[in-house]
Structures are given as C-alpha cells and as structure tokens.
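**Q** coords please:
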Amino acid sequence: MDFQALADNLGFDLEEFKELVELFVDTGTADLNSVFSAIEEKDADKATKAVHSLKGASGNLGFMEVHQIAKKMEIDARNNRLEEISEPAKLIREKLKAISDQLNG
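**A** Just a heads-up that it's a prediction; the model follows:
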C-alpha cells in the first residue's frame, strides 16, 4: 500500500496522512466491534450505522477495497441480512491489521 500516493491524492503530507490512518484503524476497529456485537444482538440498525461509518472513512482515505466490502455489508445490514456480514467483517479486520502493520512497520 502506497501511503505516500494516497496522501498526495488527498493533499496531505505523509505524516498527517499517517496520523489519519492511525485514527482510521482505531475507529474502524471500534466500528467492527460494534458490528460483531450487533450481529450477536441481532440489531440491524446498530450494524448498519457501524458499517456506514467504516464505509465512509475508508472511502475518504482511499482504502477502496475496504470501502467496497463495507458498501456491500451496509446493504446487507440495511436488509436485515446480518448472517451475511460476519465473514466480510472478518476480512475487513484482517485488512485493518495489515494497514496497521504497514503503518507501524
């Protein structure tokens, strides 16, 4: 992942962008925790809100793979298909870890 190119596309210097990415990973992890909790509680509204937040943040920062996964998850959550969002949520968790590892590596 080319953080410099993403930063340039958004008009940030690299250090500013890395700070935003760190915040994204933290809030994205919290959003995913809410998603898993919502699945357990069978709360489609809670899942939809958490996934919407993750979708928006990932799109704004240029993490389009995460954005696309979250976009589909949001549709499933809105349609109360919570059983459909568990596996994609696990995939996003892996992607957030990879982003974090690269950021701190």
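
**Q** CA only for contacts and neighbour counts going forward, please
**A** Noted.

**Q** need the contact list for the residue positioned nearest the centre of the chain.
**A** Centroid check for the chain by Cα atoms, centre = their mean gives Leu54 as the closest residue, at 3.9 Å. Contacts for Leu54 were tallied using Cα atoms under 8 Å, 6 or more residues apart in numbering; they are Gly28, Asp31, His67, Ala70.

**Q** here's the other one to compare against:
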Amino acid sequence: MNFKDLGEELGLEEDEYRELIELFMETGQSDLSQLKSALDAGDAETVSRRAHTICGSSGNLRLMDMHKTAKRIELAADDGRLDGLSVYLSALDEGFSEIARSLQG
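**A** Take a look at the predicted model:
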C-alpha cells in the first residue's frame, strides 16, 4: 500500500495521510467489531450503519476495495439480507490487516 501516492491524491503529505490512516484503523476496527456483533444478533439496522461508516471513511481515504466491500454489506443489510455476508466481512478483515502490515513496514 503506497501511502505517499494515496496521500497525494488527497493533497496530503505522506505523514499527514498516515495519521488519518491510523485514526481510521482505530475507529474502523471498532466499527467492524460492532458490525460483526450486530450481524451475529441479526440486527440489520446496525449492520447497515456500521458498514455505512466504514464505507464512507474508506472512500474518503481512497481505500476503494474496502469502500466497495462495505457498500455491498450496507446495501444487503438495507434489504434485510444478512445471510452470506461472511465473505465480505473476511474481505474487510483482510483490508484492515493489509493496512496494519503497511503501517508496520
């Protein structure tokens, strides 16, 4: 993951973008945890809200794969379709893991 290029897309220096990514990691992982709990509880409204938050934040940071995945979850939850979302949750987990690895390296 190239933080320099992603930051430049937003008119930010790499260190400024990294700060935003670190904040996204803190809040986004909390949102993901709440999303998973809501999914386990069958709470489509909360699944949709948490996915919407992740969708917006990741889109603002130009993390488009995560943005698209969260949007799919949001739309499915809006329609009350909670079955089969585990593949998308796995993709979001992997997205957060990829960001974490990039921050370390």
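
**Q** still on that earlier bit, tell me the most packed of the contacts of Leu54 of the first structure, by neighbour count.
**A** Ala70 (26 neighbours; other Cα atoms under 10 Å).

**Q** who's in contact with the residue of the second structure most remote from its centre?
**A** Checked against the mean C-alpha position of the second structure, the extreme residue using Cα atoms, centre = their mean is Glu13, at a distance of 21.9 Å. Contact criterion Cα under 8 Å, 6+ apart gives Lys4, Gly7 as the residues in contact with Glu13 of the second structure.

**Q** Repeat the analysis, applying 10 Å as the threshold.
**A** When contacts are counted by Cα atoms under 10 Å, 6 or more residues apart in numbering, Glu13 of the second structure is found next to Phe3, Lys4, Asp5, Leu6, Gly7.

**Q** ok, the contacts of Leu54 of the first structure vs Val21 of the first structure, which is closest?
**A** Lowest distance from Val21 of the first structure to the contacts of Leu54 of the first structure (Cα to Cα) belongs to Gly28, with 9.9 Å.

**Q** mind listing which of the contacts of Glu13 of the second structure are in helices?
**A** In helices, judged by DSSP state H, the following of these are found: Phe3, Lys4, Asp5, Leu6, Gly7.
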